[in-house]
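Undergrad: kindly return the folded structure for what I paste below:
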Amino acid sequence: MRRQLLMTAIVIISTCSFTLADEGPSNTVSGGGTPEPRPLPEWTVKIRSDHPRLFFNRETWPAVRERALGPERQWYKRFQSKVARLESELAGQEMPAARDLGPQAAWSAFLFLMTEEPRYLELAKKCLDTSLRYYEQCFEERKSVNWYSTSRVHAVLAWDWLYNHLTDDQRRSTMSRLIHVIDNVIRARPAIYRENMSGYNTGFYGVRNCLWFIGCTAFETGIELERVNEWLIWGYDENLRMLEHRRRACGDDGGGASATLGYIFGAYPWAEQNFFYTWLSSTGENIAGDWPHSAMLANYVLWNWIEAEPVPLEFGYGDTPHTRNTLPTNQLYTHMANIRHLFGQAAPKAGALARYLQQKVPQQSYAETWFIYPFLLTQAESSPEPFRPINLPNGRHFETMGQVFMRSGTGTNDTYCLFSCGGALSQHRHYDALNFVIYYRGFLALDSGTRYEEFVNGEHLANYYAQTVAHNCVLIHQPGEPPARYWGGTVVGNHGGQHRQLGSVVKAFETNRDFVYVAGDATACYRHGVVRREGLPDLPEKCELVTRQIVFLLPHHFVIFDRVEATDATYRKDWLIHTAHRPVLDGRVLRADHNQGRMYSRTLLPEDATLTAVGGPGKEFWAAGKNWEIVAEGLTEENLALMGQWRVEVTPTAPRKTDLFLHVIQVGDRTLEAMDGIELLQGSQSYGVRLNAVDRAWEILFRTTGPLGGHIRRSGAEAIDRSLATTVQPQSDI
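TA: Predicted structure coming up:
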């Protein structure tokens, strides 16, 4: 009967609109006011008719139960203890005060299936009712339930897992209430403050993420038929959009929907993994292998990893708080385990790398957010043996993520550098094209500013932290230029920065065992067209050209050459480098220390440059005529140092439309007393340096006009004498 109904029923559902990424299903109707009928898609016949359907089903349950009692017994006992404490806490309370117990409902339901003890069934039902009353109360008070959908999805899981043990009235009542509280939030106008409506091109872990889970498990139960069918279809379509968006974002290198690691190594992978798991459990089809980009997260972890003691660090890209710059690893053990299970056969090399990284992360335990994962990992142990990456290139270009990583090795005494250019993602990205971050036993040239306590420090976030002035970039100051907007606050001015997050282009890239070279053009990020100003003359574009070429001479030297052309010679230019502590200036050389590392930077061009240190009390985050202070309560001196409270501005003395900036940076430990010998070289249409390193001499020349390019020469054994690359060296896979 069910299949017959599926093939013949015409359901009245909403016409879904997808013109904006954050739009969800709506009740748009035709001009006559009658909703347009739409048949169920053919794929809906695949959804099984029985329950449970979410994460496991009748056939897979024995294997899930076996893992809970076997390899993951300690994990099972952990949640058994949590449920016991909850049971004691709620004992004697017929109707506990409303609060969110969605996860606890799922824990209790799982324990009931494991033990068949009625007390767990009653506890799960009590948790569901308590949660539903809380969700309803939140809506009445127009308050957000939670930024994440996780707890509400767990309430749905509890309903699905208990389906066969609820009366028909209990099923209908509970599911109808769940649907109504979600529907009310989605339709609320104005939208409820801090209720996350994110869609396919973000993290997709807000309230609308619930629609797939509800649609999938309530499908063909006869409960809220129209709404359930609508949500099932919308959820399916939105998940496929998410997978396609993330596949494009990953390219052939790896990555995800944002280059800010707290997101991509944290909550972002949940949406993909949950869809893979629930599609498999509800239809019997394993589609993970069709989306191998998800497994390539392991490669992105590998290249963002800065080896340090006692824990690994990261570069601090994008909306990272900069309080510690520790690699966010809390979820990585679980993410790598899921990759091993889901992709061990479909993407064996990525699965092997995930196994290596899983063994390497400091937290050797699963994250509790989705407690069900460990019980599902039936294929994890059959994944390939760990792949320990050796003989990796010294540079890696993640094209779609807009990043080039450079490093001399993967140890605690190696040099690490991140260069930002290109890319297709603006999510949590700053106005930072051509920025570089350098780490050697400390953060020597760093990203400055913070997202710490963003609801208090939002003006800092928008006016300093996200702006070009907070990064190691070039500024072009045009009087009266409009601000570059950013979330979290009202931007009141522009401190010579960029106006577009996207638009920069990597023009050349090559990596070999001796050096890494990259060239980028960020002109399009500065250009903003003619600005119409009421009662004032139009404001023309301020920038004709901004390019940067970097040669990383392994293991300790960087040669950086910038061409900058303004539309007006009077527009001041500043070349910026940010440091953790107050830099020491000696003529045209700066020295800066952090932890056990030391950096020297020497300015060779412009020859009339003035070096100015900006920072210290009252000037830590100076931009657009104001210090964008933060509430620093709870922060240590080291936390503040990692926010970079000093910068050096390299500024031409004479006004010119075109300026060339040439710098040599050398890193070492705190015993490094001076830079190696450096000499400025000049040709007919080139500038460069002669660098006398410890064991050999280098000469690097850059063209000053025309296409980006140059020449590199090294004397001694294994001499080098050739042009710098003018194309992008292809890279893919691991």
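Undergrad: every contact and neighbour count from this point should use C-alpha atoms.
TA: Noted.
Undergrad: host element of residue 617?
TA: Taking DSSP states H and E as the criterion, residue 617 maps to no regular element, lying outside all helices and strands.
Undergrad: count the neighbours of it for me.
TA: Here the number of neighbours of residue 617 (other Cα atoms under 10 Å) works out to 10.
Undergrad: and it, how far from residue 579?
TA: 15 Å (Cα to Cα, to the nearest Å).
Undergrad: now the helices for the stretch 401-550 of the chain?
TA: 458-460, 523-526 (DSSP state H, counting those that start in this stretch).
Undergrad: out of these, flag the one nearest residue 113.
TA: helix 458-460 (46.6 Å; Cα to Cα).
Undergrad: now that closest one: how far from the chain's centre is it?
TA: Averaged C-alpha coordinates place helix 458-460 at 21 Å from its chain's average position (Cα atoms, centre = their mean, to the nearest Å).
Undergrad: same check, this time on stretch 424-442
TA: Counting by Cα atoms, centre = their mean, stretch 424-442 is centred 12 Å from the centre of its parent chain.
Undergrad: in the stretch 401-550 of the chain, which spans are strands?
TA: Across the stretch 401-550 of the chain, reading from the start of the chain, the strands by DSSP state E, counting those that start in this stretch fall at 403-407, 416-420, 436-439, 443-445, 474-476, 505-511, 515-521, 543-553.
Undergrad: can you show me the helices along the stretch 1-150 of the chain?
TA: Using DSSP H, counting those that start in this stretch, the helices of the stretch 1-150 of the chain run over residues 2-8, 61-69, 73-90, 102-115, 118-140, 150-162.
Undergrad: what's the answer for the stretch 551-700 of the chain, then?
TA: Under DSSP H, counting those that start in this stretch, the stretch 551-700 of the chain gives helices at 637-641.
Undergrad: does residue 618 touch residue 627 like I think?
TA: Yes: if you go by Cα atoms under 8 Å, residue 618 and residue 627 touch, sitting 6.3 Å apart.
Undergrad: among those two, which residue is more densely surrounded?
TA: When residue 618 and residue 627 are compared for neighbours, residue 627 comes out ahead with 17 against 12, by other Cα under 10 Å.
Undergrad: mind checking how far the more buried one is from residue 465?
TA: Taken as Cα to Cα, the spacing of residue 627 relative to residue 465 amounts to 12 Å.
Undergrad: same thing with residue 637?
TA: From residue 637 over to residue 465 (counting by Cα to Cα), the distance is 19 Å.
Undergrad: neighbour-wise, which of these two wins?
TA: It is residue 465, of residue 637 and residue 465, that has more neighbours when counted by other Cα under 10 Å, with 29 against 9.
Undergrad: could you also give me the structure for this next sequence, so I can compare it with the first?
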Amino acid sequence: MASSMAEEDPTGSTATGNVKGWYGRKGRAVALLALLNDDGAYLDWAVSWAKALAALEIPEDDTSLRSRLQRMATVYDWLYDRMSAEDRAAIRTGLVAYVEALRDWGYIQDPGYIGGHERWGYAVFAMGLIALHGDYDEADELLQQCRGHIAEGFYPAQAWIADDGGYHMGWAYSASYTNFDLPYLVWTVGTNDVLLDDWIAETGDWYLYGMRGDDLFPQAGDAFSIGLSLGSINSIYAAGIGKRGQARWFIEEKLEPTSNPLLQLLVWDDAVESVAPTELPKGRLFQNAGLVVARDGWDGGTTHFTFKSGAFFSTNHHHRDENTFTLHYQTPLAIDSGYYDQYGTSHWRNYFTRTIAHNGIVVFDPSQSMTLYGDEVSNDGGQLFNSEPRTLADIAPGGSASLDGIVRYENREELTYAWGDATKAYDPARVTLAQREVAFLRATTATHPVTVLFDRVTSSSAALQKRFVLHTVEQPTTTGPLMAAEHGAGRLTSLTLYPTDAQLSLVGGVGQEFWVDGQNYPLDPNGAEGDPADKGIVPGGWRLEVTPGQASTEDYFLHVLFVDDAGATAVPADEAVLLEHSGSLGVQVAGWVVVFPRSSGGASAVDYQLQIGGTYQHLVAGFTPGQTVTASVGGTSQGNVVVGDGGCAVFEVTAGAGEAIGVH
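TA: Here you go, the predicted model:
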């Protein structure tokens, strides 16, 4: 890396143009080599590079400003004693000018702690001031300002969101905003004032569990990439500081072992042994980030399911995607559609960030006007953009941006279950209830895991049409209640069991790939993020919409999802059987009986009947976690069942068709 960069002209456009990413890291590597050895060529190159950056006109955009300041500060701090007084003065002049320019930005004067640029701004602001300490009269006062905002603002908010390792922005921007080199490592190394904490090690699991069978992450949030290298910095910390053997396995087996060599040099611990993740639980909850990941293995044949139901609202790189899911087997099958062509494009504002682009529920009011940053955007019937939260108090329970998120979660060897409540993500004048329960069944009589989805949706008016939305890559086929879509080596089949009068329709194809309320919002051909195919991202182009046959304020949706190899025998419509009771809805499928109470508050007792008699595993949801219930068949007790952490009673009984089953 460093040797190839040193061959570039340090004052040329390649070396000084875009120093945020690859060329900036390569330039830093040259500076590190100059620090570690006596090679004068590296020293001369790094100093010339920093002087060239210092001489550039201060840019109007904060990304370029921050990036140049970061690179100059690194060279000035590391090579201070190796450069001439004249060179120090030239770089110092630029550093001071950039620090003072950044100081005048609004997010330095009055930062919010949840979004993105403020965090990066303060991290780089601190780097510049640390480098200038002793050479700039205002450095002490401004460093105390940095310390206050980092330790009392940014840090507590991030520690709460990522308490168990997750982050609300998906895998791409989460890498940018949870990695430990900025600002925590910089501050700790620069001041000996330790801010690093255990949650950063937990983020290694965010990337481990996010890894699909094709060694990519799901597209989630503003995904500028889905490559596994996104997780390198967090995994290095998790392995070196957190002593996580699985994180070392991830680095050595899934990444280049030399990923981020500077960080490995600082924190690597050879005593930590590589441990494959095969013994880890196959389900994981990231509570405050609002994500559940369920899988059935860790190899290329893994079925990988994600369920998103966030604990809070925010706008920055955070989509309107509460109570939505993705599903991958062999290839992406149920996808987050669209593409991060560039922040703020028409596609981004009107489609990509919106609920309609995700596998969720929309409730359409044709008279509604929706806005983002004060500008009118498409009416997709989905969740709203609200004011950006600024502090931990805003997003924590009871805060102005708080959502209910994942209210129940349970993981067992044979299944992963979750219950999300996204009601507060919609406006109450239109939607008064939006709950989704999911059951990912691993141990089934089917070849692959089976996923059951149950939605409770209540609108303020029966005239507001509710739609269950499911996105695929290729054009699906529909036959009665079945939808099937192949993509590459995989196939997704969706079976709509409820409403029994549901109407299935397809939207998509040329000119309607990203269709919202009568208009298509295609990718911007000039978008800065380039071609999605170059990143392994599939934007999709088709979706299934399921609507109730009869208008009602209160509706339920019950779906079963099957994954198979492309070309496998088609899933028949009777592969899953509806169980309908006045107080519950359920399904018999693949050796399981899965039952949900109709009530949005759960139930103290659930009754149902089988359509096909036999011995089945039963999952009955909605009870109080930890309570003891009794399962009965035909009025005869079959024994007591201790309800799990997520409110699920799981047991095996034998019953005949039509025979009453009660869980009380």
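Undergrad: re earlier: which one of the helices of the stretch 401-550 of the first structure has the most crowded surroundings?
TA: Among the helices of the stretch 401-550 of the first structure, the stretch with the highest mean neighbour count (mean count of other Cα atoms under 10 Å) is helix 458-460, at a mean of 23.
Undergrad: which residues are in contact with it?
TA: Here helix 458-460 of the first structure makes contact (Cα atoms under 8 Å, 6 or more residues apart in numbering) with 449-451, 488-491, 628-630.
Undergrad: map residue 332 of the second structure across to the first structure for me.
TA: With TM-score structural alignment as the matching criterion, the partner of residue 332 of the second structure in the first structure is residue 443.
Undergrad: okay, now that match: neighbour count?
TA: When counting by other Cα under 10 Å, one arrives at 30 neighbours for residue 443 of the first structure.
Undergrad: repeat that for the one 4 residues further on.
TA: Taking other Cα under 10 Å as the criterion, the count of residues near residue 447 of the first structure is 30.
Undergrad: for residue 334 of the first structure, see how far away the nearest residue to it once chain neighbours are set aside is.
TA: Distances taken as Cα to Cα, 6 or more residues apart in numbering place residue 471 nearest to residue 447 of the first structure, at 5.4 Å, with adjacent residues excluded. Between residue 471 of the first structure and residue 334 of the first structure the distance, using Cα to Cα, works out to 33 Å.
Undergrad: repeat that for residue 544 of the first structure.
TA: Summarising the geometry, the distance separating residue 544 of the first structure from residue 334 of the first structure, computed by Cα to Cα, is 48 Å.
Undergrad: before we move on, what about residue 100 of the first structure?
TA: Spatial separation of residue 100 of the first structure from residue 334 of the first structure under the definition Cα to Cα is 24 Å.
Undergrad: sorry, back to before: what's the closest of the contacts of helix 458-460 of the first structure to residue 728 of the first structure?
TA: residue 449 (31.8 Å).
Undergrad: the closest one touches residue 461, doesn't it?
TA: Yes: here residue 449 of the first structure reaches residue 461: they are 7.4 Å apart, a contact under Cα under 8 Å.
Undergrad: what is the neighbour count of residue 718 of the first structure?
TA: Residue 718 of the first structure sits with 7 neighbouring residues when counted by other Cα under 10 Å.
Undergrad: map residue 336 of the first structure onto the second structure.
TA: Across the alignment, which pairs residues by TM-score structural alignment, residue 336 of the first structure is matched by residue 235 of the second structure.
Undergrad: now do the contacts for the residue lying closest to that match once chain neighbours are set aside.
TA: Beyond its immediate neighbours in the sequence, the residue positioned closest to residue 235 of the second structure (Cα to Cα, 6+ apart) is residue 204, lying 4.6 Å away. Remark: with contacts taken as Cα under 8 Å, 6+ apart, residue 204 of the second structure is in contact with 165, 231, 234-235, 237-238, 247.
Undergrad: counterpart of residue 204 of the second structure in the first structure?
TA: With TM-score structural alignment as the matching criterion, the partner of residue 204 of the second structure in the first structure is residue 298.
Undergrad: did I read that right, that match in a strand?
TA: No: going by DSSP: H, G, I helix; E, B strand; the rest coil, the assignment for residue 298 of the first structure is helix, not a strand.
Undergrad: how close does the residue nearest to residue 447 of the first structure get to residue 506 of the first structure?
TA: 18 Å.
Undergrad: for residue 299 of the first structure, same thing?
TA: In this structure, residue 299 of the first structure and residue 506 of the first structure are 21 Å apart, going by Cα to Cα.
Undergrad: can the contacts of residue 204 of the second structure go into TSV with extra columns for distance to residue 291 of the second structure?
TA: Written out in TSV, the entries for these read as follows (distance: Cα to Cα, whole Å):
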residue	distance to residue 291 of the second structure
165	11
231	17
234	18
235	19
237	22
238	20
247	20
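Undergrad: out of these, the closest to residue 43 of the second structure would be?
TA: For residue 43 of the second structure, the closest of the contacts of residue 204 of the second structure turns out to be residue 237, at 29.0 Å, with distances computed as Cα to Cα.
Undergrad: ignoring the adjacent residues along the chain, who's closest to the closest one?
TA: Taking Cα to Cα, 6+ apart as the measure, residue 237 of the second structure lies nearest to residue 201, with 6.0 Å between them; neighbours along the chain are not counted.
Undergrad: would you confirm that the one you found contacts residue 165?
TA: Yes: with contacts counted by Cα under 8 Å, residue 201 of the second structure reaches residue 165, the gap being 7.4 Å.
Undergrad: who has more neighbours, the two?
TA: Here residue 201 of the second structure and residue 165 are compared on neighbour count by other Cα under 10 Å; more neighbours surround residue 201, at 28 against 25.
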